[in-house]
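Colleague: Okay, sequence plus prediction incoming.
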Amino acid sequence: MTPVIRPLQPSDSLDDLTQLLHAAYASLAAQGWNFTAVDQPVEVTRQRLAGAQAFVAEQHGRLVGTVAVRGPKPVGEAYIGDPSPALYTTPGTAILSQLAVHPDCRGHGLAERLIDAAEAWARAQGFTQIALDTAEPAAALRARYARRGYVEVGTVQWAGKTYRSVLMCKPLGGPTNHTNARS
């Protein structure tokens, strides 16, 4: 059965969502990258979803994927405890975060479908570009986003992270243009 992608509902368990994030990001932690989602508590999941539209992939009643998207942060608002980079406060910019696919469900294009949902939502809301950040040494992740039209536009060093992050951005005019990369 193909997972169904839908908006996160108030009845969905943030405990289950947080456990999904931990499982999905464990392979990144094993490479020495302490992404926030590696071990964030449920309260941080709740904070990161505040003001965002989250989408989940559900299969047989189980959450197997997720992504969040939101509009720009107000100038001066922190992003996971750090000052927001200028890109994240630029009017017309949507921010993509917490993309995760359970390891058992990788390799079937689920991450692409989740990003498609986030980008479609951002377009429908009138955003003109979408931005994200990922670990600079995470070449496979950077390549995935580049295939979808995201361009590296800067770097940021988040407090307490073992890596520098690359800021990436993509214009949202017109239909999605990407190759059929697999999650």
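Modeller: Ah, there it is.

Colleague: hey, let's count contacts and neighbours off CA atoms from now on
Modeller: Will do.

Colleague: Okay, helices next: where are they in this structure?
Modeller: Taking DSSP state H, the helices of the chain run over residues 14-30, 42-49, 110-124, 139-147.

Colleague: With adjacent residues omitted, what lies nearest to the most centrally placed residue in the chain?
Modeller: Relative to the mean C-alpha position of the chain, the nearest C-alpha, by C-alpha atoms, centre = their mean, is the one of S97, at 2.5 Å. Taking C-alpha to C-alpha, 6 or more residues apart in numbering as the measure, S97 lies nearest to A68, with 5.2 Å between them; neighbours along the chain are not counted.

Colleague: Please apply the same query to T2.
Modeller: Distances taken as C-alpha to C-alpha, 6+ apart place Q59 nearest to T2, at 7.0 Å, with adjacent residues excluded.

Colleague: neighbours around the one you found, how many?
Modeller: When counting by other C-alpha atoms under 10 Å, one arrives at 15 neighbours for Q59.

Colleague: again with the one 3 residues further on
Modeller: The tally of other residues near R62 (other C-alpha under 10 Å) stands at 13.

Colleague: let's bring in a second model and compare:
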Amino acid sequence: MSDADALQSQIVIRPFQPQTDSIEDLTRLLNQSYQTLADMGFQFVASYQDAARTRKRMQNGHCLVGLLEGELIATIMYYPPALAKGTQWYEQSHVAKFGQFAVNPLHRKRGFGDLLIRRVEELAVQDGAAELALDTAEGAHHLIRYYSARGYRFVDYVQWNETNYRSVLLSKSLSDPSAVLMP
């Protein structure tokens, strides 16, 4: 069994199930995971949002959760091309996006985040998207390096009303199916 297979056998990635999953637990995961960025001075909405805001942000996309031995340890929001909004790049008919991507700090650097990103890349391909995009703080150099190493490139800048930083918009071409399988 390869390391990737072993890792995949440890985590269950599935859609958020409102009837059984806790929106409060999901919100705590987001707040806790984005605290590192808040400590760096970045006002990401996920660092302070409440459960009502989490629920509202989930209405416009598909929330996936990562469970390890039944414990919620990771999440990512996927927005297919028809639901990707907010910038000219996102609103193109061939662009999907993801956001609210979080891994519990105790479980980082184990590849769980990579699995979530690969899953949304696969969903985007299934939805006919040619590009998958995201945005992050311009000064979050570690995140920009992380995404760049996975094939995401700079596209534009955006300034959101709710943040205290300028964001970089990154996107990855999905037209080459092998690109989705990049580590």
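Modeller: Right, received. Where do you want to start? Given the structure is predicted, the values throughout are model-derived calculations rather than measurements.

Colleague: returning to what we had before: identify the residues contacting the residue nearest to the centre of the first structure.
Modeller: Counting by C-alpha atoms under 8 Å, 6 or more residues apart in numbering, S97 of the first structure touches 67-69, 132-133.

Colleague: again, but for S148 of the second structure
Modeller: So, once contact is read as C-alpha under 8 Å, 6+ apart, S148 of the second structure ends up touching nothing.

Colleague: Which parts of the second structure are strands?
Modeller: Taking DSSP state E as the criterion, the second structure carries its strands at 11-15, 62-68, 71-79, 95-103, 131-137, 153-158, 167-173.

Colleague: Tabulate the ones you listed (CSV), appending distance to V180 of the second structure.
Modeller: Formatted as CSV, those follow (distance: least, C-alpha to C-alpha, whole Å):
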stretch, distance to V180 of the second structure
strand 11-15, 17
strand 62-68, 18
strand 71-79, 15
strand 95-103, 14
strand 131-137, 10
strand 153-158, 14
strand 167-173, 9
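
Colleague: if we compare the ones you listed, which one ends up closest to A38 of the second structure?
Modeller: Comparing the strands of the second structure against A38 of the second structure with C-alpha to C-alpha, the closest turns out to be strand 131-137 (11.1 Å).

Colleague: Which stretch of the first structure is the closest one matched to in the alignment?
Modeller: Alignment note (TM-score structural alignment): strand 131-137 of the second structure is matched to residues 129-135 of the first structure.

Colleague: Check what contacts that stretch and list those residues.
Modeller: Contacts made with stretch 129-135 of the first structure from outside it, assessed by C-alpha under 8 Å, 6+ apart, are listed as 33, 87-88, 92-97, 119, 122, 141-142, 150, 163-173.

Colleague: before we move on, what about stretch 62-72 of the first structure?
Modeller: Stretch 62-72 of the first structure is contacted from outside by 3, 16-17, 20, 49, 51-58, 88-102, 105, 110-111, 114-115, 118, 122, 127, using C-alpha under 8 Å, 6+ apart.

Colleague: Is there a quick ChimeraX command that grabs whichever of the residues you listed are buried?
Modeller: Applied in ChimeraX, the following selects the buried portion of these according to 16 or more other C-alpha atoms under 10 Å:
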select :3,17,20,49,52,53,54,55,56,57,58,88,89,92,93,94,95,96,97,98,99,100,101,102,105,110,111,114,115,118,122,127
